[in-house]
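J.: I'd like to go over a predicted model; first the sequence, then the structure.
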Amino acid sequence: MLTAIDSTDFKKNIDGKEVGFFVIKNKHGIEASFTNYGQRLISLYVPDRNGNMKDIVLGFSNLEDYINSKEPYFGATIGRYANRIAKGRFQIDGEDFKLAINNGQNHLHGGSKGFHNVVWTAHKISANEIEFTRTSPDMEEGYPGNLEIKVNYVLTDDNELKIKYFANSNKKTFVNLTHHSFFNLKGEGEGDINDHVLMINANHYLPIDVGLLPIGNIVKVANTPFDFTKPKSIKKAIEVDNQQLEFGNGYDHNFVLNKAPTNNDGLVLAAKVKEPESGRVMEVYTDEPGLQFYGGNFLDGEIVGKSSKAYVYRGAFCLETQHFPDSPNQKGFPSALLSPGEIYTSTCVYKFSIY
């Protein structure tokens, strides 16, 4: 086992449910560890061009640090609705629903006790596969319907971490699940990610207001700092005078993914990141219409992670596959409504290689 984390540091009873620590790996030695508290990816070891394995996701070595962290989303599964919903309100069939307000005037990432702050049921299926299940009760954080969720993780022998989400509800409700790992391909705690070279397969993005909510327009990335259709370093345009970058304190925007190219499973290549020093490469594939790119703008060096290193400003990036923010209130965005009898499905794949 690559991780030095002591599994007993994750043993605790929360709300009558046992928290634990779980490890999966593939035949090439790539290893991922999880806790069922918040369904978090705690560590992910992948090789560099010399075969050296390093953990590339930010996080902590014990449960208490996750519970008490001022950054609540490290490695977590986010729901019921990833990203922001304006003023924590939406309507379904003319009925008003009010959600928890936990981000200024808005609702963020499922609320103050979203899926990142609850204990899931874990089932390790095999050496390289684990599954988490939970029922989110009717009106939890203000969302209607009993929502039954299953999330499956497989570390394939093609060096992919494949995440598949499934959900169903007994009432109409909005669902938008995502994975919120903070990545640094040099290794967690190894400085900033500004030199990472990023490609995002999107000709359009969603401009935001000062509250980081999309204003409803879908805008071309051409001739803006948001054009990652050709690979470039994250830092290349991040300091230019641009109102959108000012609102986001850098990159914290949703990109409208193109529909091609796709892999053999029909999933769109959403993004590709290269880290020049290590040679690590991460590709992101999905069947979701959007990708949130967040550049670690709220990290400030105060949080110290599992390797006893400070997580500095822009010390990680997130690439979250999802429906668009505030879709319940934006008629021009793809709908995230789930009706009884329907099955919500979503797939995200993080694929690793070297160059």
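T.: Nice, I can see it.
J.: Please make it C-alpha for all contacts and neighbour counts, starting now.
T.: Noted.
J.: correct me, but M282 touches F317?
T.: No. Applying Cα atoms under 8 Å, one finds M282 not in contact with F317, separated by 11.8 Å.
J.: Just want to know which of these two has more residues nearby.
T.: Taking neighbours as other Cα atoms under 10 Å, M282 and F317 compare with F317 leading, 26 against 19.
J.: Quick check: the gap between G211 and V154.
T.: 36 Å (Cα to Cα, to the nearest Å).
J.: and the end-to-end length of stretch 15-24?
T.: 26 Å.
J.: Compare G211 and V154 (neighbour count), which wins?
T.: Ranked by neighbour count (other Cα under 10 Å), G211 and V154 place V154 first, with 23 against 14.
J.: mind listing what the more buried one touches?
T.: N128, E129, I130, E160, L161, K162, I163 (Cα atoms under 8 Å, 6 or more residues apart in numbering).
J.: okay, now the one to match up with it:
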Amino acid sequence: MKKLLIAITALAAVACNNNKTNETSMSETNISEAPFGVLASGDSVKLYTLKNASGMEVAISDLGGTIIKWTAPDKNGKFEDITLGSNNPEDYLSNTKYLGALIGRFGNRIAKGKFSLDGKEYTLAINNGPNSLHGGSNGFNAAIWTATPIEGAEPALKLTYLSKDGEEGYPGNLNVEVVYTLKNDNSLSIDYKATTDKSTVVNLTNHAYFNLKGEGNGDITDHEITINADKFLPTDAGLIPTGELKPVKGTPFDFTTAHLIGERINDTTDIDIKLGGGYDHCWVFTDQTNKLKSVANVLEPVSGRTMEVFTTEPAVQFYTGNFLNGKATGKSGKKYEFRYGFCLETQHFPDAPNQSAFPTTTLKPGETYTSTTVYKFGVKK
């Protein structure tokens, strides 16, 4: 009887230890999954929340691979959601602001929704005046991706999507993989990969809107920004690049040293500011290598929050929420008014398929498209 009691006690101890091991394993991954809602189509969508050892949380939906929530500490250690978004998944389909979404097959604009590749002309969906924007009427932002949590010391979420041949007018079956990794230094790495079975064009990015004061807490003109770019791309009235790479020196586009976003944003004596209604342009980095490099820094002086951007891409679209108009209501119930958020969309050049002097965005069978962008948060006290 005594031996039996000892055996039972031993088994109970093993079971207890196994449970502790499982609990530790789950807490190490810091990934939770929850329903996000049901779309009008009847499709259910989910929300995956990553949490790091520092307390930062990033919530991502399988709808559009969209970043729904992103918290960051201020100089007093207070965490606040610093990205624009909605609590209603249907809003991500009904508005055209692309809040937090993955963008593809081609980020930014393609003139007149047409391009030629290997001697054949392709016609795309037109959804921005006469042009095609961010992949068309139903781009990657509107797709439901397959989501796979990745266990490890730093939580990650892998998203995959098959963009079929002819979708929105683009050629080739494009297999896309995007991995979000939340690191313990309060950075979020976004790693993109894609392959195709037919020559096509690819330009992937994320369209997160940031307000380092907290989402809905006023406009972003009082943020200070540096962009490590010595040129930018002037545009026509439809925001299609003219083909010129214009030096930023001596213009309101010179952020090689820190300036407030609002310092020169309304200088309508500058034709490019006037055409963009502020900043909605592509900056070309001084460092054109495809290595991961620091390309931008942002400071919100009251909270002390800082954000540094690293990327392997050659350019960034800096957009200052010029089309936000108060019609969208944010997660905290506040209206998103004019310039309540800014975007730093790392990418290749807009309209590159039609401009041979620009770095190519062509992807051929047997090749692999890869790109990495990192957003790293800190504080300045």
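T.: Here it is on my side, so go on. For clarity, every value in this text was computed on a predicted model and none was experimentally measured.
J.: TM-score them against each other, please.
T.: Overlay of the two chains. TM-score (TM-score structural alignment, normalised by the length of the first structure): 0.94; 347 aligned residues with a Cα RMSD of 1.8 Å.
J.: between the contacts of V154 of the first structure, which is nearest D138 of the first structure?
T.: Distance to D138 of the first structure across the contacts of V154 of the first structure (Cα to Cα) is lowest for I163, with 25.2 Å.
J.: just checking, what's the longest helix in the second structure?
T.: Longest helix of the second structure, by residue count under DSSP state H: helix 2-29.
J.: after that helix comes which helix or strand?
T.: Sequence order places strand 31-38 as the next helix or strand after helix 2-29 of the second structure, per DSSP states H and E.
J.: who touches the equivalent of G111 of the first structure over in the second structure in this structure?
T.: By TM-score structural alignment, G111 of the first structure lines up with G136 in the second structure. By Cα under 8 Å, 6+ apart, G136 of the second structure lies in contact with L124, A125, I126, N127, E168.
J.: How about the residue positioned nearest the centre of the second structure: what's its closest non-neighbour residue?
T.: By Cα atoms, centre = their mean, the second structure has its centre lying nearest to N206, at 2.1 Å. Nearest residue to N206 of the second structure, sequence neighbours excluded (Cα to Cα, 6 or more residues apart in numbering): L102, at 4.6 Å.
J.: so the one you found touches I144, yeah?
T.: No. The pair L102 of the second structure / I144 is not scored as a contact, 11.0 Å apart, by Cα under 8 Å.
J.: Could you measure from N50 of the first structure over to S43 of the first structure?
T.: For N50 of the first structure, the distance to S43 of the first structure - Cα to Cα - is 20 Å.
J.: So for those two, which residue has more residues nearby?
T.: Between N50 of the first structure and S43, S43 has the larger neighbour count (other Cα under 10 Å), namely 26 against 10.
J.: tell me the SS of that one?
T.: Look at S43 of the first structure: counting by DSSP: H, G, I helix; E, B strand; the rest coil, its state is strand.
J.: That one pairs with which position in the second structure?
T.: Counting by TM-score structural alignment, S43 of the first structure corresponds to K69 in the second structure.
J.: Neighbours of the residue found closest to A310 of the first structure once you drop the neighbours it is linked to in the chain, how many?
T.: Leaving aside its chain neighbours, A310 of the first structure sits nearest to V304 (4.2 Å; criterion: Cα to Cα, 6+ apart). If you count neighbours by other Cα under 10 Å, V304 of the first structure ends up with 17.
J.: From D192 of the first structure, how far out is V304 of the first structure?
T.: 14 Å.
J.: And for E246 of the first structure?
T.: Distance, E246 of the first structure to D192 of the first structure, using Cα to Cα: 19 Å.
J.: Have a look at these two and say which one is more surrounded.
T.: More crowded of E246 of the first structure and D192, by other Cα under 10 Å: D192, with 19 against 14.
J.: Show the contacting residues for that one.
T.: Here D192 of the first structure is in contact with N184, V312, Y313, R314, G315, A316 (criterion: Cα under 8 Å, 6+ apart).
J.: F132 of the first structure: helix or strand, and which one exactly?
T.: Using DSSP H and E, F132 of the first structure sits in strand 129-136.
J.: what range in the second structure matches that strand?
T.: Against the second structure, strand 129-136 of the first structure falls on residues 156-163 (TM-score structural alignment).
J.: roughly how far apart are the match of G111 of the first structure and A125 of the second structure?
T.: Counting by Cα to Cα, the separation of G136 of the second structure from A125 of the second structure is 5 Å.
J.: Name the residues contacting each of these two.
T.: Common neighbours of G136 of the second structure and A125 (Cα under 8 Å, 6+ apart) are E168.
J.: What about the equivalent of E275 of the first structure over in the second structure, how many residues nearby?
T.: Counting by TM-score structural alignment, E275 of the first structure lines up with E300 in the second structure. Neighbour count of E300 of the second structure, defined by other Cα under 10 Å: 22.
J.: need the contact list for the nearest residue in space to E300 of the second structure that is not next to it in sequence.
T.: Nearest non-adjacent residue to E300 of the second structure, counting by Cα to Cα, 6+ apart: H223, 4.8 Å away. Neighbour list for H223 of the second structure: L212, L260, I261, G262, V298, L299, E300, P301 [criterion: Cα under 8 Å, 6+ apart].
J.: change it to 7 Å
T.: Going by Cα atoms under 7 Å, 6 or more residues apart in numbering, H223 of the second structure touches L260, I261, V298, L299, E300.
J.: Those into JSON lines, with extra columns for distance to G243 of the second structure and secondary structure?
T.: Output for the contacts of H223 of the second structure, formatted as JSON lines (distance: Cα to Cα, whole Å; DSSP: H, G, I helix; E, B strand; the rest coil):
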{"residue": "L260", "distance to G243 of the second structure": "28", "secondary structure": "strand"}
{"residue": "I261", "distance to G243 of the second structure": "25", "secondary structure": "helix"}
{"residue": "V298", "distance to G243 of the second structure": "28", "secondary structure": "strand"}
{"residue": "L299", "distance to G243 of the second structure": "32", "secondary structure": "strand"}
{"residue": "E300", "distance to G243 of the second structure": "34", "secondary structure": "coil"}
